[in-house]
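Peer 1: Give the three-dimensional model of this entry:
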Amino acid sequence: MDDTVDDERVRGLDAAHRAVLEFLGSLDDRPVWPRATLADMLEAFGGPLPDEGVPAADVVQEIVSRADPGLVAIPGGRFFGFVIGGTYPAALAADWLVSAWDQNSGSALLTPTTVALERIAGGWMLDVLGLPESASVGFVTGGQMANFTCLATARNAVLARVGWSLSEQGLRGSPAIRFVVGADRHGSIDRAARFLGIGRNDIIVVDSDDQGRMRPAALDAALEDGAGPLIVCLQAGEVHTGAFDDFAALVPIAHDHGAWVHVDGAFGLWAAASEALRPLTTGMSAADSWATDAHKTLNVPYDCGMAIVRDPAESIAAFRTGGDYLIYTSLDPWDVSPELSRRARGVPAWAAMRGLGRRGLAALMDRLHDNAVMMAAGLASIDGVEVLNEVVYTQVMFRLASDEATRELGAAVLAEGTAAMTGAEWRGRSALRCSMSSWATTPDDIDRTVSAIRQLVVD
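Peer 2: This next block holds a predicted model:
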């Protein structure tokens, strides 16, 4: 290799390494929320494309010198917004390898190392979560695409059960699919349904309880009248309350009516890794597919989700592609997800699980729950703050007396900078939500956050 090319890589990577360490070293003291808008960053990086290029190290330095105000301290211990985990160190380091290796990980024959790591990671996950060991695991971009991939497989399968070949006959004239969801499902379920040609008018919504759990009696009643292809979507971890559907009651009801049962477990699937939290997932393994979002609870870098299907043959039927130049093995990554070309996103998942081990995974889940309990107790100790949910997992939702005061507090928290949390609406009223998703969160982070909120409420 030309020494100039080799030196260019070394200098560029050295510059990136220094910048990354500096950023990570700043997390404890920097404001968690960004201090610049999109317009600010467009101005910082914009302008015409220069005529002449510059060395890699200069490119890195140019990015770093302008980027800081628009960066969020997601990898730190006080980012509680949405449901986003920080990156576990082993997963971060492995992700650097993935970029350097530059393997197109759709084919087992083409890139056996990365496909092997992904397959083993998938097997470890199935084992830890108590899911069928023969299930297929497709590594996709995140929870949205995991739900889409599983539901695309479900659509293909339930139509095939009534004699309709989607690959041959398409959707036009196909039997109508009954698509059943809980009242408090995540929006990615509706979005996946829309991608699949299932509109809002085709969705059957089942009542849920005060924590967002689907009511078994309501599901049974909803399925009594009707026939034809049926998909029922349940969830492990309601995004506001953290509540889990009663799988032991709901899955048999759905199966008795001939349904494909899908579980949206974007962050909740991993509760099964903990002996203490596993009861939340009782009955979950009897479903037909499961989706999770590994850059949430597993704490791997963006992007990584897993689409899990009980019978790999169903995945192959939905996704196996053509092309006389492609080379197939018995089961390739492109057989179980929509992508052909992609990065080896399962390698950081392998690294995170290997770095933590079975006991470490369990301890991480327990620690996230403990952090949520501690945060809820701290918030409840502040005069005027009401905690709204049963803290069964990692979510804490709270509010002040009025919607206006709650929204003002949310804005003040982001402006103050100690922590980040995001707004929500629960049962028609404004709320704020803390998601305990990061391995990096410590009791001190929670104490600092509660102290900052107490001061903002007093002021």
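Peer 1: C-alpha from now on. contacts and neighbour counts both.
Peer 2: Fine.
Peer 1: Give me the next element, helix or strand, following whichever helix in the chain runs longest.
Peer 2: Criterion DSSP state H: the longest helix present in the chain is helix 346-380. As assigned by DSSP states H and E, the chain's next helix or strand after helix 346-380 is strand 386-387.
Peer 1: now the other sequence, so there's something to compare against:
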Amino acid sequence: MDARETALRRAHEHAVRWLAGLSDRPVPARASVDAIVRALGAELPDGPSPPAEVVDLLATACEPGLTAFPGGRFYGFVVGGTEPAALAADWLVSAWDQNCVMRAASPAYAAAEEIAGAWLLDLLGLPGASAVGFTTGATMANFTCLAAARDEVLRRAGHDVARDGLTGGPAVQVVAGADRHMAVDLALRYLGLGAPDLVAADDQGRIDPESLRHTLATGPGPRIVVLQAGDIHSGAFDPFGEAVRVAREAGAWVHVDGAFGLWAAASPAYAHLTAGCAEADSWATDAHKTLNVAYDCGLAVVRDPSVLRAAMGLRGAYLIHDAQGDPVDKVPELSRRGRAFPVWAVLRSLGRSGVAALVERLCGHAAAFATGIAAIDGASVLNDVVFTQVCAEFGDDRRTDRVIDRLLADGTTWISGSRWRGRHVLRISVSNWSTTDEEVARSLEAIRRAAAGI
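Peer 2: Purely as a prediction, here's the structure:
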């Protein structure tokens, strides 16, 4: 116990020091992979080492190679930081080390998952009887929901996937917008469904309902339609009301990929963006994006719990099954962390008004970025800034790339590039609870320096 307590104290000291330094340190990592390998030591030791010394070595060797993802000036990908209550709860998750498969094995975890799931459905305006599974992230949340969709639409067509696999069954037509996220394609590939049929999108990435209608009319059934809440470049939301109606007319299952955008429903100021979204059959999102829970934590929501249970559930003679269902019935992983504990903690800490304020603060920072960039000579904001995403260019592709390179070399902020609608863009994703007005101002000044130096 002494060795364990000493190691935990050292880990706490290093963690506090790391978090306290985020506001001052450069955002990009300062050391290469090779340098970190040398510092950690590539040779496996012949004998044991004291746990506290191992923690010290890990922390000091890795610190130069860490990117300040949890800080308020990282906007390169849609990744949040970790809210204080969620971070502390995540430490407890490791200390408690619960097997989260069955209600009987860990009543505490099952209770936290049940409550957190109900709160999430309430906040997101989704049907209250839906099943909520806690996955690793949005990719596996999409996988889980689309697995339920695949099995159900094939069952309606008279084919039992669980018994017969895909061989001999009817082809499933999956339809998605041209600007869908690549995680959707990855999930479909894992599920043996292949690439989706693509539907035209408008200049903000929103699916076109009439093109959707035409595509569904020409293809075979059974059908799955994938919509999105929050385009990764523009932040735009599909027109759910009309798109869902079109999909329903064709008898399709409707799935919504809402990795970061689904949280708009939690804010009275932005809930209109998700109007009609609750009429879908399944939804995927991330808790470690807009909600700011530590990695890893995705959420798979399916309207009909029995359909999710049929796709994900398993039985084992040594497992103690509960008549009410178990956490294992809702996600692919048999072994996993107690992801619901930090989600419960952050929701209990923020409350309904706090989650709304978090969403609105992130959106406010994105709007400030758009205003500031538009005032820079030669810069243009390319998207309608409706949520947390901003895409900008600086005259032409070459100049935009040079601005991005200079910005990353400066180190004040991390804003990476992308390619959107045929152009190279600077893409800003505002996702961190700890971002302040001052940090937005510092980051804008760094963008100005980078643009002025070319």
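Peer 1: hang on, the earlier thing: how big is the offset of the longest helix of structure 1 relative to structure 2?
Peer 2: For helix 346-380 of structure 1, the mean deviation from structure 2 after alignment is 0.6 Å (mean CA distance after the TM-score superposition for structure 1).
Peer 1: counting contacts, what elements does that helix pack onto?
Peer 2: helix 89-101, helix 112-129, strand 386-387, strand 395-399, helix 443-458 (3 or more CA pairs under 8 Å, 6 or more residues apart in numbering; DSSP states H and E).
Peer 1: For residue 177 of structure 2, what is the corresponding residue in structure 1?
Peer 2: In structure 1, the residue matched to residue 177 of structure 2 (TM-score structural alignment) is residue 182.
Peer 1: For stretch 372-392 of structure 2, give me every contacting residue.
Peer 2: For stretch 372-392 of structure 2, the external contacting residues (CA atoms under 8 Å, 6 or more residues apart in numbering) are 204, 230, 232-236, 261, 264, 270, 362-363, 365-367, 369-370, 393-395, 425-431, 444, 447-448, 451.
Peer 1: hmm, which of the residues you listed are the buried ones?
Peer 2: 204, 230, 232-236, 261, 264, 270, 362-363, 365-367, 369-370, 393-394, 425-431, 444, 447-448, 451 (16 or more other CA atoms under 10 Å).
Peer 1: Would you map the strands across the stretch 51-200 of structure 1?
Peer 2: Secondary structure of the stretch 51-200 of structure 1 (DSSP state E, counting those that start in this stretch): strands at 136-140, 178-182.
Peer 1: would you turn the ones you listed into TSV with mean neighbour count?
Peer 2: Below are the strands of the stretch 51-200 of structure 1 laid out as TSV (neighbours: other CA atoms under 10 Å):
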stretch	mean neighbour count
strand 136-140	30
strand 178-182	22
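Peer 1: Nearest to residue 196 of structure 1, out of those strands?
Peer 2: strand 178-182 (11.1 Å; CA to CA).
Peer 1: With structure 2 overlaid, report how far that closest one is off on average.
Peer 2: Counting by mean CA distance after the TM-score superposition for structure 1, strand 178-182 of structure 1 comes out at 0.4 Å.
Peer 1: So for structure 2, the centremost residue is which one?
Peer 2: For structure 2, the residue nearest the mean C-alpha position is residue 286 (3.4 Å; CA atoms, centre = their mean).
Peer 1: Aligned against structure 1, show me the partner of that one.
Peer 2: Residue 286 of structure 2 maps onto residue 293 in structure 1, by TM-score structural alignment.
Peer 1: Would you check that that match makes contact with residue 308?
Peer 2: No. In this structure residue 293 of structure 1 lies outside contact range of residue 308 using CA atoms under 8 Å: 11.3 Å.
Peer 1: shared neighbours of those two, anything?
Peer 2: residue 146.
Peer 1: Secondary structure class of the aligned partner of residue 390 of structure 1 in structure 2, three-state.
Peer 2: Here residue 390 of structure 1 is matched to residue 384 in structure 2, going by TM-score structural alignment. Assigned by DSSP: H, G, I helix; E, B strand; the rest coil, the conformation of residue 384 of structure 2 is coil.
Peer 1: Tell me how far residue 384 of structure 2 lies from residue 319 of structure 2.
Peer 2: Separation of residue 384 of structure 2 from residue 319 of structure 2 (CA to CA, to the nearest Å) stands at 51 Å.
Peer 1: okay, those two: which has more neighbours?
Peer 2: Neighbour count, other CA atoms under 10 Å: between residue 384 of structure 2 and residue 319, residue 384 has more, with 16 against 12.
Peer 1: State the distance from that one to residue 204 of structure 2.
Peer 2: From residue 384 of structure 2 to residue 204 of structure 2 the distance is 7 Å (CA to CA).
Peer 1: Mutual contacts of those two, please.
Peer 2: With CA under 8 Å, 6+ apart, residue 384 of structure 2 and residue 204 have common neighbours 234, 236.
Peer 1: Residue 303 of structure 1 against residue 141, yeah?
Peer 2: Yes. Counting by CA under 8 Å, residue 141 is a contact partner of residue 303 of structure 1 at 4.8 Å.
Peer 1: Tell me who's in contact with residue 160 of structure 1.
Peer 2: residue 166.
Peer 1: mind checking how far the counterpart of it in structure 2 is from residue 148 of structure 2?
Peer 2: Residue 160 of structure 1 maps onto residue 155 in structure 2, with residues paired by TM-score structural alignment. Between residue 155 of structure 2 and residue 148 of structure 2 the computed distance is 10 Å (CA to CA).
Peer 1: what do you get for residue 247 of structure 2?
Peer 2: 17 Å.
Peer 1: Please identify which of these two sits among more neighbours.
Peer 2: Neighbours were counted for residue 247 of structure 2 and for residue 148 using other CA under 10 Å; residue 148 has more, 25 against 22.
Peer 1: Which residue in structure 1 aligns with residue 117 of structure 2?
Peer 2: Under the alignment (TM-score structural alignment), residue 117 of structure 2 maps onto residue 122.
Peer 1: Next, residue 14 of structure 2: secondary structure please.
Peer 2: Strictly by three-state DSSP, residue 14 of structure 2 counts as helix.
Peer 1: hang on, it packs against residue 59?
Peer 2: Yes. With contact defined as CA under 8 Å, residue 14 of structure 2 counts as touching residue 59 (6.6 Å).
Peer 1: ok, now which ones touch residue 304 of structure 1?
Peer 2: 139-142, 293-295, 345-346, 349.
Peer 1: Check the gap between it and residue 292 of structure 1 for me.
Peer 2: With CA to CA as the criterion, residue 304 of structure 1 and residue 292 of structure 1 are 9 Å apart.
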